[in-house]
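*Asks:* sharing a sequence plus its predicted fold:
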Amino acid sequence: MVLTSNDITQRNYKKLSIQVSLSGLSFCVFDTITNKILVHNSVSFKQNEVIDGQLWNAFIDNSILTKAYDEIIVLHENNINTFVPKPLFDINNIASYLQYNVKVFETDFFAFDELNNYEINNVYVPFVNVNNFLLDQFESFDYKNTNTLLVQKILDKSKNIDEKQVFVHLQENHFEIVVVRNQELLLFNSFEYNSPEDFIYYILFTFEQLQLNPETIRISLFGNISKEDSFYKIAYKFIRNCNVLDVSNQSKTHDVTEEDMLHHFILFNS
């Protein structure tokens, strides 16, 4: 639960972040004084089984999820989202922003996140059943779409860098590509893939559409990737200035390995 009392004796200075997708959940506990990650874990869900029951099992198997926390953040991991400039945003027509990008239904519930310091809102469809389950576990919590944090952190990183930069966040079966220039969002898109060849095809297609030169544009890869795997190697083959995102400072701050920092970039930045 989230404690709202200002009595310092009732605070434990710990924050819980939970990232949920249809394939599983990951969570971590922060020490809010040192910003170190005290514990983190991942749970895979079985396909074709009700997600509510698997969430229940995850809470039983990981009793740390039932402890008291000063703050609880729930991250909904899906790509049913789109970014809308604030001057064009009308909450009364929130569903209209998604209807041309993804298949939506009249019964869908729509939400939006504001990106701090940027005139952008992220409109998305959260997992309502997940929220309903968690409302039975916690008194209150804040929830966001994972791509809100992804784009927020990338925009922050691009400050005072005037050339275009490409960031690719690789996950199981899909990846997000974000193009920025000095805190300006130029493109966000998400693609599903089955092979390294699919992966590089969509990246080079994006380069072509935005007229980005693969000989000069810098691309940073992170998520489920390392310099030893086939996805990095095929990207490096076609794009000259290709690298794995440097997370060394963040990994030291949070007291985790660089591999874990890359893999849980969104969760650990929540």
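*Replies:* Nice, thanks for sending it over. Numbering: from 1, shown residues only.

*Asks:* rest of the way, CA atoms for contacts and neighbours
*Replies:* Will do.

*Asks:* so what's residue 28 closest to, chain neighbours aside?
*Replies:* residue 40 (4.1 Å; CA to CA, 6 or more residues apart in numbering).

*Asks:* could you pull out the strands for the chain?
*Replies:* Ranges of strands in the chain, per DSSP state E, are 14-21, 24-31, 37-44, 71-76, 81-85, 111-114, 120-124, 142-145, 165-171, 174-181, 184-192, 218-223, 242-244.

*Asks:* angle of the longest helix seen in the chain against strand 165-171?
*Replies:* If you go by DSSP state H, the chain has its longest helix at helix 196-209. Interaxial angle, helix 196-209 versus strand 165-171 (axes from the mean of the first three to the mean of the last three CA atoms, to 10 degrees): 150 degrees.

*Asks:* tell me which residues in helix 196-209 are buried?
*Replies:* 199, 200, 202, 203, 204, 206, 207 (16 or more other CA atoms under 10 Å).

*Asks:* still on that earlier bit, let's have the strands of the chain in TSV, adding mean neighbour count and distance to residue 57.
*Replies:* Conversion of the strands of the chain to TSV gives the following (neighbours: other CA atoms under 10 Å; distance: least, CA to CA, whole Å):
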stretch	mean neighbour count	distance to residue 57
strand 14-21	22	14
strand 24-31	20	12
strand 37-44	15	10
strand 71-76	22	17
strand 81-85	20	28
strand 111-114	18	27
strand 120-124	23	27
strand 142-145	19	21
strand 165-171	21	24
strand 174-181	20	26
strand 184-192	16	29
strand 218-223	21	26
strand 242-244	19	35
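
*Asks:* second structure follows, compare the two:
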Amino acid sequence: MSTATVTVPPVALHRLRDETLDLENPAAYNLYLSAGPAGLRLGVADVRRNKFVALDEYAAPEADISLAAQLHALGAEQHDLLRLAGWNRVRLAVQNRAFTLLPAPLFRAGDEAAYLRLHHALNPQQETVHSYTHPGLDITSLFAADARLSAWFERQYPTGRLVHQSSALLQGITHQSEQGTARRIYLSIGHQEVTIVALRGKQPEFLNIFPFSTPEDLIYYTILVMQELQLNPDQDLVMVWGDLMHDSELFTILRKYIRNLRFGNRPFDLGYSYRLNDLFEYRYFELYALHLCE
């Protein structure tokens, strides 16, 4: 773990626990973590009941702080969830733009860094490279992660699995999508970035992450992708998840230019504690969707 000094403690935005959560028996649960520039999110799912029974969210204590330092500031060794070993399964989703997708038949183990260098200036001293092959999609994701974060995760959870946040999103969307030939656009809005996915039925056709600093940037990239795919903002459905409110400038500008705009739901076929009822269903989608990542 990095020994970076953080002067401001993390801000707990949510710390929700179902009364049935039994931390004396972690083997009965899966632990899911999502780490990005805006902060950390943790979820716990009851394996037998296929149900989320805990959710924590922490805002980054300082600007431009590394993910490893965020965990250090949170006090991972003392946190009631992070300090535990013996979970049934652990998944950590890394949020960054250092990733690419490859048809699974073309992927060769050992060549991850070579593939990724075509899209990202890899720094071997500060980053490690990982891969994740999507079950049922014939797609392999290649991505970089902070080396200190990777080292902490491997020490803490030797059998855990790192995935890219876009992989959790893609698994969740394909799980939700319907069979057929209709093409749809899906947006996941995070901290100053939007992930845009296009599916035809359940077949991915496009996935990329775009940075934005203004609402105008957001609608520019959304309309650009729709035009490239010959979709009509006045007719075709756009589904939205992520960190925005109904009265936010981001939602206002999306609604202004896209007629058929809808908020997405939580992943289907999973249960959710009543403790999560006060959270908007279109938020934390990628965290929940880690339950669908093998």
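*Replies:* Arrived safely, thanks for sending. Only a predicted model underlies this, so the values are computations on that prediction, with no experimental measurement involved.

*Asks:* picking up where we left off before, any idea which of the buried residues of helix 196-209 of structure 1 is closest to residue 190 of structure 1?
*Replies:* residue 202 (9.5 Å; CA to CA).

*Asks:* now residue 35 of structure 2. Nearest residue, chain neighbours left out?
*Replies:* That would be residue 94: by CA to CA, 6+ apart, it lies 5.3 Å from residue 35 of structure 2.

*Asks:* what lines up with the one you found in structure 1?
*Replies:* Aligning on TM-score structural alignment places residue 94 of structure 2 opposite residue 76 in structure 1.

*Asks:* state the distance from that match to residue 94 of structure 1.
*Replies:* Residue 76 of structure 1 sits 18 Å away from residue 94 of structure 1, going by CA to CA, to the nearest Å.

*Asks:* in contact with the counterpart of residue 265 of structure 1 in structure 2, which residues are there?
*Replies:* Using TM-score structural alignment as the criterion, residue 265 of structure 1 maps onto residue 285 of structure 2. The contact partners of residue 285 of structure 2, taken as CA atoms under 8 Å, 6 or more residues apart in numbering, are 169, 172, 241, 242, 265, 266, 267.

*Asks:* now the first one. Nearest residue, chain neighbours left out?
*Replies:* Right, residue 169 of structure 2. residue 286 (5.1 Å).

*Asks:* pretty sure the one you found sits against residue 173.
*Replies:* No - between residue 286 of structure 2 and residue 173 there is no contact under CA atoms under 8 Å: 9.5 Å.

*Asks:* looking at these two, which one has more neighbours?
*Replies:* Higher neighbour count among residue 286 of structure 2 and residue 173: residue 286, with 29 against 24, using other CA atoms under 10 Å.

*Asks:* any figure for the gap between the more buried one and residue 45 of structure 2?
*Replies:* The value you get for residue 286 of structure 2 to residue 45 of structure 2, if CA to CA is used, is 14 Å.

*Asks:* that older thread, and the match of residue 94 of structure 2, what does it touch?
*Replies:* Per CA under 8 Å, 6+ apart, neighbours of residue 76 of structure 1: 19, 20, 21, 126, 127, 143, 144, 145, 146.

*Asks:* got the contact list for the alignment partner in structure 2 of residue 187 of structure 1?
*Replies:* Structural alignment (TM-score structural alignment) places residue 187 of structure 1 against residue 206 in structure 2. Listed by CA under 8 Å, 6+ apart, the contact partners of residue 206 of structure 2 are 196, 197, 198, 199.

*Asks:* residue 280 of structure 2: which of the residues you listed is nearest?
*Replies:* residue 196 (20.2 Å).

*Asks:* could you find the closest non-adjacent residue to the residue mapped onto that closest one from structure 1?
*Replies:* Taking TM-score structural alignment, residue 196 of structure 2 has residue 177 as its aligned residue in structure 1. Excluding the flanking residues, the one nearest residue 177 of structure 1 by CA to CA, 6+ apart is residue 168, at 4.5 Å.

*Asks:* tell me which residues touch the one you found, please.
*Replies:* Contacts of residue 168 of structure 1 by CA under 8 Å, 6+ apart are 175, 176, 177, 178, 219, 220, 221, 222.

*Asks:* preserved in structure 2, out of these?
*Replies:* By both residues aligned by TM-score structural alignment, their matches' CA atoms under 8 Å, these still in contact after alignment to structure 2 are 175, 176, 177, 178, 219, 220, 221, 222.

*Asks:* pretty sure the fourth one sits against residue 188.
*Replies:* What it means is residue 178 of structure 1. Yes - in terms of CA under 8 Å, residue 178 of structure 1 counts as a neighbour of residue 188; the distance is 4.6 Å.

*Asks:* make a markdown table out of the strands of structure 1 and add distance to residue 252 of structure 1.
*Replies:* What follows is these, written out as a markdown table (distance: least, CA to CA, whole Å):
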| stretch | distance to residue 252 of structure 1 |
| --- | --- |
| strand 14-21 | 19 |
| strand 24-31 | 14 |
| strand 37-44 | 10 |
| strand 71-76 | 22 |
| strand 81-85 | 32 |
| strand 111-114 | 29 |
| strand 120-124 | 30 |
| strand 142-145 | 26 |
| strand 165-171 | 21 |
| strand 174-181 | 25 |
| strand 184-192 | 28 |
| strand 218-223 | 17 |
| strand 242-244 | 17 |
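
*Asks:* which of these sits closest to residue 159 of structure 1?
*Replies:* Nearest to residue 159 of structure 1, of these and by CA to CA, is strand 174-181 at 8.0 Å.

*Asks:* chain center to the closest one, what's the gap?
*Replies:* 12 Å (CA atoms, centre = their mean, to the nearest Å).

*Asks:* mean distance between it and structure 2 after superposition?
*Replies:* By mean CA distance after the TM-score superposition for structure 1, the fitted strand 174-181 of structure 1 averages 0.4 Å away from its aligned residues in structure 2.

*Asks:* show the contacting residues for residue 172 of structure 1.
*Replies:* residue 224.

*Asks:* please redo it, this time with the cut-off set to 10 Å
*Replies:* Counting by CA atoms under 10 Å, 6 or more residues apart in numbering, residue 172 of structure 1 touches 23, 192, 193, 194, 223, 224.

*Asks:* what would the residues you listed look like in JSON lines with distance to residue 134 of structure 1?
*Replies:* Shown next, in JSON lines, are the contacts of residue 172 of structure 1 (distance: CA to CA, whole Å):
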{"residue": "23", "distance to residue 134 of structure 1": "17"}
{"residue": "192", "distance to residue 134 of structure 1": "28"}
{"residue": "193", "distance to residue 134 of structure 1": "31"}
{"residue": "194", "distance to residue 134 of structure 1": "32"}
{"residue": "223", "distance to residue 134 of structure 1": "26"}
{"residue": "224", "distance to residue 134 of structure 1": "27"}
